[in-house]
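>>> Sequence plus predicted model, see below.
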Amino acid sequence: MQLDRLDIAILKHLQKNNRIANNELADKVGLSAPACLKRVKRLREENIIVGDVSILNPELAGNTMTLIVSVEMERDRADLYQRFRQSMAEASQVTQCYQVSGNYDFLLIVCVKDIQGYEHFVERVLHTQLNIRKFHTSVSLRTVKFSTEIELSEK
């Protein structure tokens, strides 16, 4: 789907606040309310907008530790990779999982309450994966930037 300037304007506003009233959104992008609502509906139907979520403060939810885990696999087999991806998708502590190129095969963002929570995650999830050669864990000391917004431009 080709995005025009109005679609992009709508998406930029929705990325900042997806609870904005349709009338207010329409005013901000210069459309009538029905036309704006129609565009937002089309953006959802065409999977440009794939979800609407509330982003929680992890500390208030009790998860005070964020860890970045780099995982190197033993064997390069599609079935083993698929099994690992499925396991990461099911692990509630894994908030993001990327299959990457370079020295490691996967990069995980793991959020837990404390170091004991991470140890439990390692024992229950990572150590049960027989195809992992090794993994390296870095502890985040501070969140400098966290955003779900992506840059948009007309093509």
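That came in fine, so what should we check first?

>>> Every contact and neighbour count from this point should use C-alpha atoms.
Will do.

>>> any idea what sits nearest the residue nearest to the spatial centre of the chain, other than its immediate chain neighbours?
Nearest residue to the geometric centre of the chain (C-alpha atoms, centre = their mean): residue 96, 5.4 Å. Distances taken as C-alpha to C-alpha, 6 or more residues apart in numbering place residue 109 nearest to residue 96, at 5.0 Å, with adjacent residues excluded.

>>> quick one, helices of this structure?
Under the criterion DSSP state H, the chain carries helices at the ranges 5-16, 22-29, 33-45, 78-90, 115-121.

>>> quick one: which of the ones you listed is nearest residue 145?
helix 5-16 (14.8 Å; C-alpha to C-alpha).

>>> Not counting its own residues, what contacts the closest one?
20, 25, 29, 39, 40, 43, 148, 149, 152, 153, 154 (C-alpha atoms under 8 Å, 6 or more residues apart in numbering).

>>> who wins for neighbours among those?
residue 25 (22 neighbours; other C-alpha atoms under 10 Å).

>>> returning to that earlier point: any idea how far residue 154 is from the residue nearest to residue 96?
31 Å (C-alpha to C-alpha, to the nearest Å).

>>> and if you look at residue 41?
Using C-alpha to C-alpha, one obtains 20 Å as the distance from residue 41 to residue 154.

>>> before we go on, here's another structure to hold up against the first:
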Amino acid sequence: MTIPLDDADLTILRLFQEDSATPIRALAEAAELSVPSVQRRLRRLREAGVIEREIGVLAPAALGMAMTFVVLVELERERLDQLDAFRRRALRDPNVQQCYYITGEADFVLICLARDMAEFEALTQRLFFADENVRRFRTSVVLSRTKVGLSLPIGE
């Protein structure tokens, strides 16, 4: 559902996506609105699904998840039930951070985290080798994180 967004909404969203703990008063000052008005707008944006979730972003390496992998997955059959089954398995696996259904040579691209190669090998057993519908997968090991984010480019 798309809702109309004015400049004040965009200002609130721009600041909110950078830090959802930004005080309401700071959002109100930036948007040139009252605190109650910002509270109403945030409620409307949440109810409309513009704000999907409010989360804390953790540093993977600080929690022992030192390795990141980009995995291209090609399925044998692309029936809807087979695609949905793979999606559900990816959604349930805690090592899968992102999963995209894509066009091109592969059917899915996954961004996965692991403590070490042994943990990643266990993930490959769970998600790929144990699934008869996975034709092949290709893995790239991430050497360094240059940019990671979910912030949307909201115009000034």
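Perfect, I can see it now. Model, not experiment: these values are computed from the prediction.

>>> Would you mind reporting the TM-score between them?
Once the chains are laid over each other, their TM-score by TM-score structural alignment, normalised by the length of structure 1 reads 0.96; 154 aligned residues with a C-alpha RMSD of 1.1 Å.

>>> the residue most distant from the middle of structure 2, which is it?
residue 34 (32.0 Å).

>>> Aligned to that residue, what sits in structure 1?
When structure 1 is aligned by TM-score structural alignment, residue 34 of structure 2 is paired with residue 32.

>>> Which residue, other than its chain neighbours, is closest to its match?
When the adjacent residues along the chain are set aside, residue 32 of structure 1 lies closest to residue 26, with 5.8 Å between them (C-alpha to C-alpha, 6+ apart).

>>> any idea how far the one you found is from residue 2 of structure 1?
In terms of C-alpha to C-alpha, residue 26 of structure 1 sits 20 Å off from residue 2 of structure 1.

>>> quick one: which of those two has more around it?
residue 26 (19 against 6).

>>> hang on, isn't that one packed against residue 33?
Yes - applying C-alpha atoms under 8 Å, one finds residue 26 of structure 1 in contact with residue 33, separated by 5.2 Å.

>>> check contacts around residue 107 of structure 1.
Contacts for residue 107 of structure 1 (C-alpha under 8 Å, 6+ apart) come out as 68, 69, 70, 71, 97, 98, 99, 100.

>>> Neighbour count and distance to residue 61 of structure 1 for those residues - can I get that in TSV?
Shown next, in TSV, are these (neighbours: other C-alpha atoms under 10 Å; distance: C-alpha to C-alpha, whole Å):
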residue	neighbour count	distance to residue 61 of structure 1
68	18	19
69	19	21
70	20	25
71	21	26
97	17	21
98	13	24
99	12	27
100	12	29
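
>>> nearest to residue 144 of structure 1, of the residues you listed?
residue 68 (14.3 Å).

>>> Contacts only, for the equivalent of the closest one over in structure 2.
Aligned counterpart of residue 68 of structure 1 in structure 2: residue 70 (TM-score structural alignment). Taking C-alpha under 8 Å, 6+ apart, we find residue 70 of structure 2 in contact with 109, 110, 111, 112, 139, 140, 141, 142.

>>> Give me the number of neighbouring residues for the residue nearest to residue 37 of structure 1 when sequence neighbours are not counted.
Nearest residue to residue 37 of structure 1 in three dimensions, chain neighbours excluded: residue 22, at 6.6 Å (C-alpha to C-alpha, 6+ apart). Counted by other C-alpha under 10 Å, the residues lying close to residue 22 of structure 1 total 17.

>>> ok now do residue 22 of structure 1, which residues does it touch?
33, 36, 37.

>>> how about residue 78 of structure 1, what's its match in structure 2?
Using TM-score structural alignment, residue 78 of structure 1 lines up with residue 80 in structure 2.

>>> and the gap between its match and residue 107 of structure 2?
12 Å.

>>> One more: residue 36 of structure 2?
46 Å.

>>> what do you get for residue 130 of structure 2?
17 Å.

>>> Could you do residue 89 of structure 2 as well?
For residue 89 of structure 2 relative to residue 107 of structure 2 (C-alpha to C-alpha), the value is 15 Å.

>>> One more: residue 146 of structure 2?
25 Å.

>>> which of the two has more neighbours?
residue 107 (18 against 6).
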